[in-house]
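**Q** For reference, the sequence and a predicted model appear below.
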Amino acid sequence: MAQPIIHNPVQFFVGVIISEMELWDNISRAISSNWGEIEFSSEKVDFDQFTQYYQSEMGTGLTRFWFALEGIRFPDDLIRIKWSCTAIENSLTQDKNRRVNLDPGYITEAKVILASFKDFAHRIYLTEGVYADMQLIWRDGKFIPREWTFADYRSDIAQKFFTRLRETYRRKLKLYIQGELEPIRGGGKIHR
C-alpha cells in the first residue's frame, strides 16, 4: 500500500505582463516584501506577438517577462502567492482595467505549474478558487509544451528562462536533500 510522502519544496516564479514599465519598481517592492527577493529575470519581450487576449483590457505594447523568487518553498504556498499577486494587480487598476497581470507558478524537476482562477479541462482545483495548470513538462533535456500551453510559454525566451530556473532549482533541491538548505515558510499578506 502506498504511503503519503510530503512533496519536496519547489522553486516559485511569477510571469509578468505589463502595460507600463514605470509600474515595475512598485510591483517588485510589493512582491519582495511579501515573498522574498527576485533572484533573476528573463529577457523582456513584446507580448503582442503571442496573443491579443489582454488588449481590450490592457491596451497594446505589452511587455512579457518572468522572474524567479529566491529560495524554495512548499507547493501549497501557490494559493497564497496567487491571491497576493491578485491583490497587487487590483491595487494598480485604472478605470477598472488591469495594468499588470501577475501569474505565479512553480517549477519541479519534471514540470512547470501555473496558478489560475479559471477552470478548464486540464486544470486541477486546489482550494480557495485556485487551480493548478501544468504548462510544460521536462523530457529529453528540454521543456515540452502540451496542447493547451500558452504561446508565450512555447517561446525560446520561456524555454531559456525555465531551463535556467530548473538548473537553479536542482542545485537548491540537492542542498535541501543534504540538509544544507531550509525551505522558506510563511510570508505573504493575502487581501481578498
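**A** Right, received. Where do you want to start? Residues are numbered from 1 along each chain as shown.
**Q** can we go C-alpha only for contacts and neighbour counts from here?
**A** Noted.
**Q** Please settle this for me: is residue 118 part of a strand?
**A** No: using DSSP: H, G, I helix; E, B strand; the rest coil, the assignment for residue 118 is coil, not a strand.
**Q** Please name the residues that touch it.
**A** 130-131 (Cα atoms under 8 Å, 6 or more residues apart in numbering).
**Q** what helices or strands is the lengthiest strand in the chain leaning on?
**A** Assignment by DSSP state E gives strand 130-139 as the longest strand of the chain. With contacts taken as 3 or more Cα pairs under 8 Å, 6 or more residues apart in numbering; DSSP states H and E, strand 130-139 sits against strand 111-116, strand 124-127, strand 142-145.
**Q** quick one, which of the ones you listed is packed in tightest?
**A** Here the criterion is mean neighbour count by mean count of other Cα atoms under 10 Å, and of the helices and strands packed on strand 130-139 the winner is strand 111-116, at a mean of 22.
**Q** just checking, what packs against that one?
**A** helix 77-91, strand 100-107, strand 130-139.
**Q** hang on, the earlier thing: can the helices and strands packed on strand 130-139 go into a markdown table with extra columns for distance to residue 39?
**A** Formatted as a markdown table, the helices and strands packed on strand 130-139 follow (distance: least, Cα to Cα, whole Å):
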| stretch | distance to residue 39 |
| --- | --- |
| strand 111-116 | 18 |
| strand 124-127 | 27 |
| strand 142-145 | 21 |
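**Q** Of all those, which one is nearest residue 6?
**A** Closest approach to residue 6 among the helices and strands packed on strand 130-139 (Cα to Cα): strand 124-127, 16.1 Å.
**Q** thinking again about what came up before, out of the helices and strands packed on strand 111-116, which is closest to residue 161?
**A** strand 100-107 (11.2 Å).
**Q** right, so the helices and strands packed on strand 111-116: which one is the most enclosed?
**A** Ranked by average neighbour count under the criterion mean count of other Cα under 10 Å, the helices and strands packed on strand 111-116 are headed by strand 100-107 at a mean of 24.
**Q** ok, second structure coming up, stack it against the first:
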Amino acid sequence: MGIAKKPLPARLVMGFLAKDAALIDEIRPRLCKLYGEELEVLTAFPFRFTNYYKDEIGKSPVRAFVTYKTLIDRESIVDIKLATNHLELEFAKEHGTEGLRPVNLDPGYITLGQFFLATTKDQRQRVYIRDGIYVEPTLYFQDGHFHAFPWTYRDYQSKEYIEFLEAVRNQLKSSMHNP
C-alpha cells in the first residue's frame, strides 16, 4: 500500500510542429513568458514521419523542442496543455488562419523514468487527468536509454528525439544531484 507522497518535479518539454522555423521562433518568447527561461533547444529540423498535419501545417513541416529551466509539478501538465491549446488558437487568429494552426504545440514532461505527452484525445494507453486532458507514457528509461512502447509515435522513436530526450534526462538527473 505505502504512504502517498508528492513525486519529484519534472522537466517540461515543449514540442513544436510548424510550417517553418520562423513561426517557431515567433511563438517561443510567449512560452518563455509562461514557463520561464529556456534550458535546452533542439532547433527546427524536417518532420518526415507522417502527413497527418499536411492540410493544417503544410507538406513539409519542421519540428523543434525546447525545455525550460524551472521544473514543474507533474499535475501542472493539465494547465500547461490547456494554455498551449489556447495559445495555438490565439496565434492562428493573429496569422489569419483561424481553424488551422500555424504551430502545433506538444507539451510533455520528463522524469528520470519516463517521458509523457499531454493530449486531448482518449486512447487505451492514456490516463485521464482532468479538464479534458490525458497523459500518455510515451517512452520509458531502462538500461541507460529511452525505449518506445508499442503505441509510441514513430517520430518519438527516432534517433534525433531519443538523443535529445536522453540529454534532457541527464541534465535533469544532474540538477537533482546538484540543486
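**A** Ah, there it is. A quick note: this is a predicted structure, and the numbers were derived from the prediction, not measured.
**Q** Let's have the helices and strands packed on strand 111-116 of structure 1 in JSON lines, adding distance to residue 172 of structure 1.
**A** Conversion of those to JSON lines gives the following (distance: least, Cα to Cα, whole Å):
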{"stretch": "helix 77-91", "distance to residue 172 of structure 1": "17"}
{"stretch": "strand 100-107", "distance to residue 172 of structure 1": "12"}
{"stretch": "strand 130-139", "distance to residue 172 of structure 1": "18"}
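**Q** which stretch among those comes nearest residue 20 of structure 1?
**A** Nearest to residue 20 of structure 1 among these is strand 100-107; the distance by Cα to Cα comes to 8.0 Å.
**Q** which bit of structure 2 covers that closest one?
**A** Residues 103-110 of structure 2 are matched to strand 100-107 of structure 1 when aligned by TM-score structural alignment.
**Q** List of residues touching that stretch?
**A** So stretch 103-110 of structure 2 is contacted by 10-19, 23-24, 57, 74, 77, 80-81, 84-85, 88, 91-92, 115-119, 165, 168-169 (Cα under 8 Å, 6+ apart).
**Q** Then stretch 24-43 of structure 1?
**A** 65-70, 81, 85, 88, 157-158, 160-161, 187-189.
**Q** what's the answer for stretch 151-163 of structure 1, then?
**A** In contact with stretch 151-163 of structure 1 (Cα under 8 Å, 6+ apart) are residues 41-43, 47, 50-51, 66, 107, 135-136, 142-143, 145.
**Q** Kindly recompute the last result at 6 Å.
**A** Stretch 151-163 of structure 1 is contacted from outside by 42, 50, using Cα atoms under 6 Å, 6 or more residues apart in numbering.
**Q** Just the buried residues of that stretch, please?
**A** Judged by neighbour count using 16 or more other Cα atoms under 10 Å, the buried positions of stretch 151-163 of structure 1 are 152-154, 157-159, 161-163.
**Q** Distance from the chain centre to that stretch, please.
**A** 13 Å (Cα atoms, centre = their mean, to the nearest Å).
**Q** Residue 5 of structure 2 versus residue 64 of structure 2, what's the distance?
**A** Taking Cα to Cα, to the nearest Å as the measure, residue 64 of structure 2 falls 34 Å from residue 5 of structure 2.
**Q** For the two, indicate the residue with more neighbours.
**A** Neighbours per residue (other Cα atoms under 10 Å) separate residue 64 of structure 2 from residue 5, with residue 64 holding more: 21 against 6.
**Q** which bit of structure 1 covers stretch 127-146 of structure 2?
**A** Matched against structure 1 by TM-score structural alignment, stretch 127-146 of structure 2 falls on residues 124-143.
**Q** That stretch: end-to-end distance?
**A** Stretch 124-143 of structure 1 has an end-to-end distance of 20 Å (criterion: Cα to Cα).
**Q** Stretch 114-123 of structure 2 now?
**A** End-to-end distance of stretch 114-123 of structure 2 (Cα to Cα): 18 Å.
**Q** and it, how far from the chain's centre?
**A** That offset, for stretch 114-123 of structure 2, works out to 10 Å (Cα atoms, centre = their mean).
**Q** Likewise for stretch 117-137 of structure 2?
**A** For stretch 117-137 of structure 2, the distance to the chain centre is 13 Å (Cα atoms, centre = their mean).
**Q** can you check stretch 158-177 of structure 2 too?
**A** 13 Å.
**Q** Could you give the residue range in structure 1 aligned to that stretch?
**A** Against structure 1, stretch 158-177 of structure 2 falls on residues 155-174 (TM-score structural alignment).
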